[in-house]
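1. just a sequence and a predicted model for now, questions to come.
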Amino acid sequence: MAETLLRVENLTKTFGGLAAVKDLSFEVKKGLITALIGPNGSGKTTTFNMISGHLKPSSGAIYFEKIRIDKLPPFKIARLGIARTFQNLEIFGHLSVIENVLLAIQNRRPVKFWEIVTRAPSFFKKEKEAQNIAFSYLKPLGLENWALSPAQSLPFGLQRYLEIARALALEPKMLLLDEAASGLDASEKELLLKIISNLKKQGVTILLVEHDMNMVMEIADEVIVLDQGQKIAQGTPREIQRHPDVIAVYLGEG
């Protein structure tokens, strides 16, 4: 049985009198693809924001590799091995494509201040190594020919891929993908499926929020369904498709 990588316990997040997430518990197994689905407003992105440290839970706890992370800032959570993309693109548009990825690499492989000031040989060696690593993330996503272009000049689909490349440059153990297929055409979604499948083969655990049910049912090992901030079902894609509560939420009681 796969080892638990992430554990969410009785997680609740309230905004004023509204509970966006209520008493939510689930586990994400190492090396698997887990999908978090549900209607708009069901608490999916709020859950992502709490896992990545961008929101603090009102109550409950989150453990990553048995380390409690719900009180940590985002940069410390990222250094533990959790990277994410965002539903609304979060790239540095005025920087080049490769500079976006280099920022993430430098977070994991920092250059010492004295190396920069003295322009030491080690600085140029690390700079060259970082560029080579950046290209290794850009190439599988078809971004190598855009490396020197401003990120904002990329077509929308490639901007999505750039955000994934930057997240991967953090060398994560777990990748959170928030609506990664949103705005992509059929061919772009097909490439995204291949990317996610390859990441799984490389041992990256993936938790994704996604509205494209065809994609979810094709790629996910396990599916967690939320409605009004609460978990109503969890299981394999086949089990979820037949679950009466899920059918009621998506298709109506009739």
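-> Noted; the coordinates are in hand.
2. contacts, neighbours, all on C-alpha from now
-> Fine.
3. what strand or helix carries the residue nearest to F64 when sequence neighbours are not counted?
-> In this structure, F64 finds its nearest non-sequential neighbour in L6, 4.6 Å apart by CA to CA, 6 or more residues apart in numbering. Assigned by DSSP states H and E, L6 belongs to strand 4-15.
4. other SSEs contacting that strand?
-> Packed against strand 4-15 by the contact rule (3 or more CA pairs under 8 Å, 6 or more residues apart in numbering; DSSP states H and E) you find strand 18-29, strand 59-64.
5. in CSV: those strands, plus distance to A167.
-> Below are the helices and strands packed on strand 4-15 laid out as CSV (distance: least, CA to CA, whole Å):
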stretch, distance to A167
strand 18-29, 19
strand 59-64, 18
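6. quick one: the residue nearest to F64 and K29 touch, right?
-> Yes. Between L6 and K29 there is a contact under CA atoms under 8 Å: 7.0 Å.
7. which one of those two has more residues nearby?
-> Using other CA atoms under 10 Å, the more surrounded residue of L6 and K29 is L6, with 23 against 20.
8. I'd like the distance between the more buried one and E239.
-> Distance check for L6 against E239: by CA to CA, to the nearest Å, it reads 22 Å.
9. buried ones in the helix or strand where I195 lies?
-> I195 belongs to helix 186-201 when elements are defined using DSSP H and E. Buried positions in helix 186-201, judged by neighbour count with 16 or more other CA atoms under 10 Å: 188-189, 192-193, 195-197, 199-200.
10. all strands of the protein, in order?
-> Remark: strands assigned in the chain by DSSP state E are 4-15, 18-29, 33-37, 59-64, 67-68, 82-84, 174-178, 205-209, 222-227, 230-235.
11. with distance to A134 as extra columns, can I get those strands in CSV?
-> Below are these laid out as CSV (distance: least, CA to CA, whole Å):
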stretch, distance to A134
strand 4-15, 27
strand 18-29, 28
strand 33-37, 25
strand 59-64, 27
strand 67-68, 29
strand 82-84, 16
strand 174-178, 18
strand 205-209, 21
strand 222-227, 31
strand 230-235, 37
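12. to L207, which of the helices and strands packed on strand 4-15 lies closest?
-> In terms of CA to CA, the element of the helices and strands packed on strand 4-15 nearest to L207 is strand 18-29, at 7.5 Å.
13. tilt between the closest one and strand 222-227?
-> 170 degrees (axes from the mean of the first three to the mean of the last three CA atoms, to 10 degrees).
14. what packs against strand 18-29?
-> strand 4-15, helix 44-51, strand 230-235.
15. and here is the other one:
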Amino acid sequence: MIINNIADQVASPEAIRAAKLSARYENWAAADILRDAIEHEFIGSIALSSSFGADSAVMLHLVSQINSDLPVIFLDTDRHFFQTLQYRDQLAKILGLTNLINLKADKAEEQDFDPKGNLWKLAPDACCALRKVRPLNRITDDYTAWITGRKRHQAATRANMPIVEWDGRNFKVNPLANWTADDIADYIETHALPAHPLVEQGYPSIGCFTCTKPVEVGEDARAGRWAGQDKTECGIHKPIFGGDGI
């Protein structure tokens, strides 16, 4: 069971609740976790964030079977591969998702912080903060919890990820934490879900075209993200609100 010692590391009621939920959900099926989170634990105050990337069809399909009107948040950085935008529209249509929210950076902030459009090269963390972190922070003020598609197998940095986290402001629910690459592939095949067109070109994890490259055989699925840099995450999943991020 992947769960931190509550008594040693956390004190807030929210962090304790996250740890208890994580322990409770650890051996549940993803669909059952989602249904309980959406229809019971966080009813009316939960959204799904989706990159519409390589594995996204699985989570989007699972959610569509429970509530096709659940808010689905897409961080539109204006740096996505055109294939990702096409895939987003294709999935939303075939899955009947009726509440897709496309978020972009604040125009005034974009002009102030990236007037030449080259921030991704000069300061990638600042670019992610501008185009992903701050827009998501603003909208998640409206929700108690949000669902992610992160999985433990994707990278060493995610190996100990709990099913439910508290980041100091929001609960994050990770129903696919225990899923393997084979689980994802089997689900996609079983339900005849379309694959992201870049997967067959060697992109098992797909972000902005400026910062993503194909992955070599044997590398982590996320090795192509910010390759050659110390950076491994865009920042939206860091415990940045004073919470313990258990």
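-> Done, it's in. Just so it is clear, the model here is predicted, and its values are computed rather than measured.
16. after superposing, what score do the chains get?
-> The TM-score (TM-score structural alignment, normalised by the length of the second structure) is 0.29; 116 aligned residues with a CA RMSD of 5.5 Å.
17. about what we covered before: most packed of the helices and strands packed on strand 18-29 of the first structure?
-> By mean neighbour count, with neighbours taken as mean count of other CA atoms under 10 Å, helix 44-51 ranks first of these at a mean of 23.
18. circling back: okay, the angle between the helix holding I195 of the first structure and strand 174-178?
-> 160 degrees.
19. what packs against helix 186-201 of the first structure?
-> helix 213-219.
20. just the buried positions in the helix it packs on, please.
-> Buried, per 16+ other CA under 10 Å, within helix 213-219 of the first structure: 216-217, 219.
21. three-state assignment of E165 of the second structure?
-> Using DSSP: H, G, I helix; E, B strand; the rest coil, the structure places E165 of the second structure in strand.
22. what's the burial count for the residue lying closest to F171 of the second structure once chain neighbours are set aside?
-> Leaving aside its sequence neighbours, F171 of the second structure sits nearest to A145 (CA to CA, 6+ apart; 4.4 Å). Neighbourhood size, A145 of the second structure [other CA under 10 Å]: 26.
23. you'd agree V249 of the first structure is up against K231?
-> No. V249 of the first structure lies out of contact with K231 (CA under 8 Å); the separation is 11.9 Å.
24. thinking again about what came up before, could the buried residues of helix 213-219 of the first structure go into JSON lines alongside distance to P74 of the first structure?
-> Shown next, in JSON lines, are the buried residues of helix 213-219 of the first structure (distance: CA to CA, whole Å):
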{"residue": "V216", "distance to P74 of the first structure": "27"}
{"residue": "M217", "distance to P74 of the first structure": "30"}
{"residue": "I219", "distance to P74 of the first structure": "28"}
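25. pretty sure K172 of the second structure is in a strand, no?
-> Yes. Membership of K172 of the second structure in a strand is supported by three-state DSSP.
26. could you count how many residues lie near it?
-> Counted with other CA under 10 Å, K172 of the second structure comes out at 23.
27. contacting residues for it?
-> 145-148, 164-166 (CA atoms under 8 Å, 6 or more residues apart in numbering).
28. does V101 of the first structure touch I133 like I think?
-> No. If you go by CA under 8 Å, V101 of the first structure and I133 don't touch, sitting 9.1 Å apart.
29. tell me which of the two has more neighbours.
-> Neighbour comparison, V101 of the first structure and I133: the larger count goes to V101, with 29 against 15 (by other CA under 10 Å).
30. find the nearest non-adjacent residue to the more buried one, please.
-> Using CA to CA, 6+ apart, the closest residue to V101 of the first structure is R166 (4.6 Å).
31. equivalent analysis for I224 of the first structure, please.
-> Counting by CA to CA, 6+ apart, the residue nearest I224 of the first structure is Q234, at 4.4 Å.
32. hmm, back to that, looking at the helices and strands packed on strand 4-15 of the first structure, spot the one closest to L176 of the first structure.
-> strand 18-29 (11.3 Å).
33. buried residues in that closest one?
-> Those would be 19-25, 27-29, for strand 18-29 of the first structure by 16+ other CA under 10 Å.
34. quick one on the thing from earlier: got the contact list for the residue nearest to I224 of the first structure?
-> 222-225, 240.
35. just flag the most distant two among these.
-> It's E222 and V225 that sit farthest apart of the contacts of Q234 of the first structure, by CA to CA, at 10.1 Å.
36. sec struct for I73 of the second structure, please.
-> Strictly by three-state DSSP, I73 of the second structure counts as strand.
37. what about it, distance to D36 of the second structure?
-> In terms of CA to CA, I73 of the second structure sits 20 Å off from D36 of the second structure.
38. what of A57 of the second structure?
-> Separation of A57 of the second structure from D36 of the second structure (CA to CA) stands at 20 Å.
39. repeat for V63 of the second structure
-> From V63 of the second structure over to D36 of the second structure (counting by CA to CA), the distance is 12 Å.
40. which of those two has more residues huddled nearby?
-> V63 (22 against 14).
41. which helices and strands does the longest helix anywhere in the first structure pack with?
-> In the first structure, taking DSSP state H as the definition, the longest helix is helix 121-138. Packing partners of helix 121-138 of the first structure (3+ CA pairs under 8 Å, 6+ apart): helix 97-108, helix 113-118, helix 156-168.
42. tell me the buried residues in the longest one?
-> By neighbour count with 16+ other CA under 10 Å, helix 156-168 of the first structure contains the buried residues 157-168.
43. what does the shortest one give?
-> If you call a residue buried by 16+ other CA under 10 Å, then helix 113-118 of the first structure has no buried ones at all.
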